[in-house]
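Engineer: coordinates only, no sequence provided:
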C-alpha cells in the first residue's frame, strides 16, 4: 500500500500536522507512521556546506597561495550531531512504499533550503511525487488548506536557487575574505592587542556592513561638537490664562537671514536674544496683535500591520528585549497557533485573507484584552471594507502576509510567560486598530506680532480618538487611572502641543486646560492680547543617537537608513540588508565575537575596541563590504533569482568575479603599518 510522507522542519510542527491529519499513528524513533501516511521531521539543518579541507586536505592550512578559493562544484555533508535523524529521514524518503512527499518545512527561503539539501544528500529519485506545503499559520484549518493546495515542488525551483546562492555567497565571501584579511592583517591586530596568537578576522556580506553602520555612528557622535543656541519665548495672557509663543526670524523681521541666527528660531549668542527682548520691551505694557489664526482638522490613520522588523523595533522600545528574543517569542506564539508566520517582510494582508478575516476577529472575542473591540468590529461590520483599504495589497506580499493573531490557540495562552503575553497583546492591538477610523485632531496655529517681530504658537487637540482607544496596552502603567475620554497633553517640547500621542509612544498624563483652549478658539485676527513677559530659553544641538537593537533592525531593513516615517519605509521595502529571518542572528554573532556590545537593559549597541579595529582593516582593504547600498543590492539580486528575473548562473558569475577581484586586491596590498596610527587613535577611546 502506497503512503504519503510529510516532512516538517521541527518535531513540534510534525505533531501539529499529525493532529490536523487526524492520523492514528504509531510512534517510532524519529517518525510516526499510520496506515496511509508517515510524518517525520528535520531538526533545523541536517546538511551543511563542507569546509575547504574536504576538497583538498592542503586547504586546511591558511595560505595566500590557495586564495581565492572558488570550487567548480560545492560539496555538502551531514552535520555530525544530527546524523541519526538524517539517516532516518533518508530511509523514509527512499522507501518503496512512499510515492508522495509533502515538504512541510517553514514556508520561506531558508525552509526551502533545509529540505532541498536533505533531498540532495538522500538521493531521492525524481520519480516520486513531491509537493510543497506553504502555510501562514499552524492552525488545523491552514495546515489542511496547505496540504490540499500544495503545488509541485518544482514550482519553487527559483526560490531554491536563491537559497543555494545565498549560502554560496556567504560561504565564498566568509572563507575568502576572512582568510585573506587574517593572513594580511591578523598579526598586526594581535601585536597591537599584545596577543600571542594571530587574530582571526571574521567578516561577512551582511555582518561587516552592520559593523560599519555602528562604528560610523559612534565616530559621528565622538566628532560632534555641541552648539548652544538661544530662543526667545513670549508668555501671552488671555483672561487670566497663559500660553507661549516662540520668536522666529521670518521675512519682515529685522533679523531675517542675518548671521546672528543659528536657525530662524534661535540666536548663536545670548547677547542677540537679550537685544531682541530689550527692543520689544521699550513700550510698556507690552502688547501683541493676532496676525493670523488657522484652525484645521488632521487625521492620523492606524499604522500598517507588523512585519518582523517592525515588531522587533516595537518590542525593543516597549520591553527592552533584543530582536533575537522577540523572534523566539513570536516563533513560540506561531507554534502555539496564536499568531501567523513571523518571518515576514510584509506589513499588509492578502485579498484572500481579508475575505476570511471575520474568523480571526470572532476568535479574539475569547481574549480578555480584545473581546470588546472584536465584538464592536463584528457588530458594526467595519471589517467588510478592509479589502479596499491600504492594509490589503497583494503586490506588497512575497512569501507571507503581515503578523496577525489567528484568533485561535488560547488553550496554550496560560502557559506563556509575561513577555510572550505582552508581545501577543501588542500584535493583537495593532491588528484591531486597522478596523477603526483615524484619530482626528484639531490643530490651531497662531501668529502674534510684537512690534515688527512674529511669535508662533501651536496647539493640537484630540477631537476623536478613533483607533487610539485600541492602542493603550494593559501592561503600560501610564495608561492606568487615566480617563481615556479626556484629551491629554503630550510630552512635546512645546507645551502648547496638546494631543494624545497614541501608538504606545511616550505621553504625559497632564490634563489639558480646556478653558484655555476655548479662549484660544475665540481669538480673531487683529485682536490685541497682553504679553506677560519675554524670556530666553537656552538649548544646544544634539549628537546623532546610537542605534538600539530595534532601530538597527529597521535600519538593516531599509538599506542602512533609519527611516522613521512608515510611508517612506514602505517605498524602499525590498532593498534591505539581510532578511527578516537572519537580522537578529547577525546582531547576535557580532556581539558573540565581541565586535559589538549590546547593553541588555537599554538595548543600546556600541562598537568594541576590536570591532573598531576590524572596521579600519576592512576600510583599508575591502571597503565595499561596508557599503549598505551595495550589500542590499546583493540581497535584491537574490530576490531577482527567486522571481525568475535573472538566472542562477548569471548571479554566480557576478559573485565569483567580485570575490576574486576583492581577494586578489587584498593580496597585493602592503598597508599594514599604515593601520597602526588608526589603532592607536581607537585605543584612546577605550582607556579605562
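Structural biologist: Good, I have the coordinates. Just so it is clear, the structure is predicted and the values come from calculations on it, not from any experiment.
Engineer: rest of the way, CA atoms for contacts and neighbours
Structural biologist: Noted.
Engineer: show me where the stretch 251-400 of the chain has helices.
Structural biologist: 270-280, 308-319, 323-335, 351-355, 357-363, 371-380 (DSSP state H, counting those that start in this stretch).
Engineer: quick one: list the elements packing against the fifth one.
Structural biologist: Contact here means 3 or more Cα pairs under 8 Å, 6 or more residues apart in numbering; DSSP states H and E; on that basis helix 357-363 packs against helix 371-380.
Engineer: tell me which other helices or strands the helix it packs on touches.
Structural biologist: For helix 371-380, the packing partners by 3+ Cα pairs under 8 Å, 6+ apart come out as helix 357-363.
Engineer: scan this structure for its longest helix.
Structural biologist: helix 157-193 (DSSP state H).
Engineer: okay, pairing it with this:
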C-alpha cells in the first residue's frame, strides 16, 4: 500500500517530515519511515496554488481580445499549471496517481482544501479506487502533527469545503472577467484611461472607504457649548461635568439654562450631595482572532494587515504560535489545559513573577461551542530561548510578545480598582466627577499602558470629600466643535469588513452577515486591501487609507449598481456559498444566479457610465499628477511621476524610463531621487545587510539603462 501526504508548500512539508522518525529528502518530495505509516509513504507539496483557472483566451478565439464578445461563460471550467510550476506538478502528479491513499495535508481551511483537491483532480488522481483522508491541525509542533496524523478525518468530510471554495473561486473569476473589461471599456469611452477591476469583496470594501472619505470631506463642523466645573476643596481641586450632560447651541442658551437653575458662570458655593465608592474588577483582554490582532498591531506598530498576517504566519511556521487564519477569540478546554501546564515557562520567558490565580477556564476565553474550525491565536507548547527570540525580526518579536502577554494574562489576577463617584450640587444642577485608585494591578503588569488602557481607566484620583460638605465650584462655558468620523486605517477597515452587517438595512442580509462575520474571510481581508493598493484605488497616508482619484471615479461609476457596492450582495452570496459547504446548495444553482447578475450589468452599466460627469475627475487627476512630479526625465525631458513602488516617465509608452523606488530594500528619499535624475551619485543610508540586522551606507548612481548600481561604501 502506498500513501502520499499532500502539503501546501515546501515549508509545511518540511515541518511534517521533521515530526516523523525518519525521512529522506528527494527532488520535490520526502520519503517517510514511521510507526504511524507502516507502508510506503511520501510527502510532496505544491507552491500554494499549483493549479489556477485558465484564461478566457484558452477557451475560445473570440475571447482573446479584451472586452470583446461578452459575456464570457465557459461551458466547462478549465484549470492550468503555470510554466514555472510544471516541474513540481509533474512530480506531484506521478506520486498521486500511484498512491492508494492520499492524505490532504494543506492548510486547515477552505482554501487549503480547494488547493489540494484542485491538484488531485488536475493530476487525474481522483478515483473511487483510492482512499482519501484529511489532516486538520492548529499547530506545526511535532506533537500536534503526530496527533493529527493519528486522528485523520475522512476525505469525504473535506470535499464540501472544496466545493464551496471552488464555487467562490469560479464566481469571482466570472465577475472579474466580465465586469472588469465592461467598466474599463465604458470608462475609456468617457476618456478615463487605465484598467479597472471589479471584485465581489474588493468593490464593496473600496466603496466603504470612499463613503467614509466623502463623509469627512463634506462634514460641516458645528460649534456648541458645554458647562465645565472645577470643584475647589482645601489644598486640592477636581474637574466636574454637568449630569446629565447637555450641549447648547449658543452661549446665551447655556447662560439661560444656568440662570433657570440658580447657577451662574464663575465661582460660587456648592454642596457635595453624594460620594459613592465601589470596588470594581476588569478581566484581561480577549484572546486574538486574526482580525483583532491585525487591528491591534496596526494601532500599536503601524503595520499593514498583510504584514501582520505574514508575521503571524511565519511565527506559526516557526512553531511558536498557533494557526493564524482564525475568526474566533475563543479556545477549547484542550488548549486551556496545555497552556495551563506550560504557564510557568511562559511567565519565565516574559520575566513575570505575578501569581497564577485564574486556573479554571472562563467563558470569556474558553468556549468549545464557539470554536468551529480553528481556535484563537495563542502560544504553542514551545517557548523560545533568549538566543532564538533575538534572531527573530523586530516585528516578529513585537507580534509574538503581544500574543504571549495576551495569552498569559488570562491566567493572572483581574485588574482591581476602587471607583469613586462624586455628585456636586450647584443650585438645582448636579455635576459628576469620577476617579479610580488601583489596588491590584493583576494582569496589567504585563502591558505598557498604551497596550491595554481604555478611556475609562484614565480617570483621575479624587481627593477625600464627605456628603454635605460645602465647597466652591468655578463654572465655565467651553466652546467646542462637532467632529467628523475618523478615516479608516488598515486596522479599522479590517474590523469594518468583519462587522459589515452594521451598514446594511435589510434585516435578512444583516443576520447573514452576523453569522458569516461580515464580508471577506479572515484569510482574504488583508489581501483585498493589498489589491486595492496595487490597483491604485487607495493608498496609505500617515496610517490612514485615502481613496485616489482613480478609486473615486470607479466608485462613482459603480454606485448605480447597489449590489456591487453594498455588503448586502456579499451577505447573500456568502449565505448560499456556506450552504454549499453544508451540502444544502449546489454549485450549478449559484453560478446560474451569478450569470444572471452579469447579464444585468452588461445591460445597465453602459447607461450608468454615459450619465457619469467626469469633469471633476479630470481636474483632480491633473492636480494629483502634478503633486506626483519629482523631476525631469533624463531621456526625454518629460515629467518623472511617483508611482506605487517606482518612478516613471509621463510620456510612457513613448518613453519607457523608470527608476526604482528603493535600493536593496531601503526606500530612496527625495534628495536621492533628485540627485539620481540629475546624473549625480547619491548616498543611501542604513541599507540592511543580508541575514543580519546590521546596516551600511551605500554610494550609488544610475547606469545607462537607468538601473541603480552601487559605487562603493561610505561612512
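Structural biologist: Structure received. Keep in mind that what you see is a predicted model, and the values were worked out from it rather than measured.
Engineer: average offset between the helix or strand following the longest helix of structure 1 and structure 2?
Structural biologist: Heading C-terminal from helix 157-193 of structure 1, the first helix or strand you meet, by DSSP states H and E, is helix 207-223. Comparison of helix 207-223 of structure 1 with structure 2 after fitting gives an average deviation of 0.6 Å (mean Cα distance after the TM-score superposition for structure 1).
Engineer: which strand or helix spans residue 5 of structure 1?
Structural biologist: Under the criterion of DSSP H and E, residue 5 of structure 1 resides in strand 3-8.
Engineer: give me the helices and strands touching that strand, please.
Structural biologist: The contact analysis (3+ Cα pairs under 8 Å, 6+ apart) places strand 3-8 of structure 1 against helix 11-21, strand 37-41, strand 98-104.
Engineer: and the angle from the last one to strand 37-41?
Structural biologist: Put plainly, it is strand 98-104 of structure 1. Strand 98-104 of structure 1 and strand 37-41 meet at an angle of 40 degrees, taking axes from the mean of the first three to the mean of the last three Cα atoms, to 10 degrees as the criterion.
Engineer: what does strand 98-104 of structure 1 contact?
Structural biologist: For strand 98-104 of structure 1, contacts defined as Cα atoms under 8 Å, 6 or more residues apart in numbering pick out 2-9, 92-93, 115, 128-134, 147, 150, 153.
Engineer: report the aligned residue range of structure 1 for stretch 549-558 of structure 2.
Structural biologist: Using TM-score structural alignment, stretch 549-558 of structure 2 corresponds to residues 609-618 of structure 1.
Engineer: can you list contacts of that stretch?
Structural biologist: Contacts of stretch 609-618 of structure 1 (Cα under 8 Å, 6+ apart): 181, 185, 189, 201, 208, 211-212, 215, 594-596, 625-626, 675, 678-679, 682-683, 686.
Engineer: just the buried ones from these?
Structural biologist: With burial judged by 16 or more other Cα atoms under 10 Å, the buried subset of these is 181, 185, 189, 201, 208, 211-212, 215, 595-596, 625-626, 675, 679, 682-683.
Engineer: taking those together, which two end up most distant?
Structural biologist: Taking Cα to Cα, the two most distant members of those are 625 and 683; they sit 23.4 Å apart.
Engineer: and residue 303 of structure 1, how many neighbours?
Structural biologist: 18 (other Cα atoms under 10 Å).
Engineer: what does it correspond to in structure 2?
Structural biologist: Residue 303 of structure 1 maps onto residue 285 in structure 2, by TM-score structural alignment.
Engineer: for residue 369 of structure 2, see how far away its match is.
Structural biologist: In this view, residue 285 of structure 2 and residue 369 of structure 2 are 20 Å apart by Cα to Cα, to the nearest Å.
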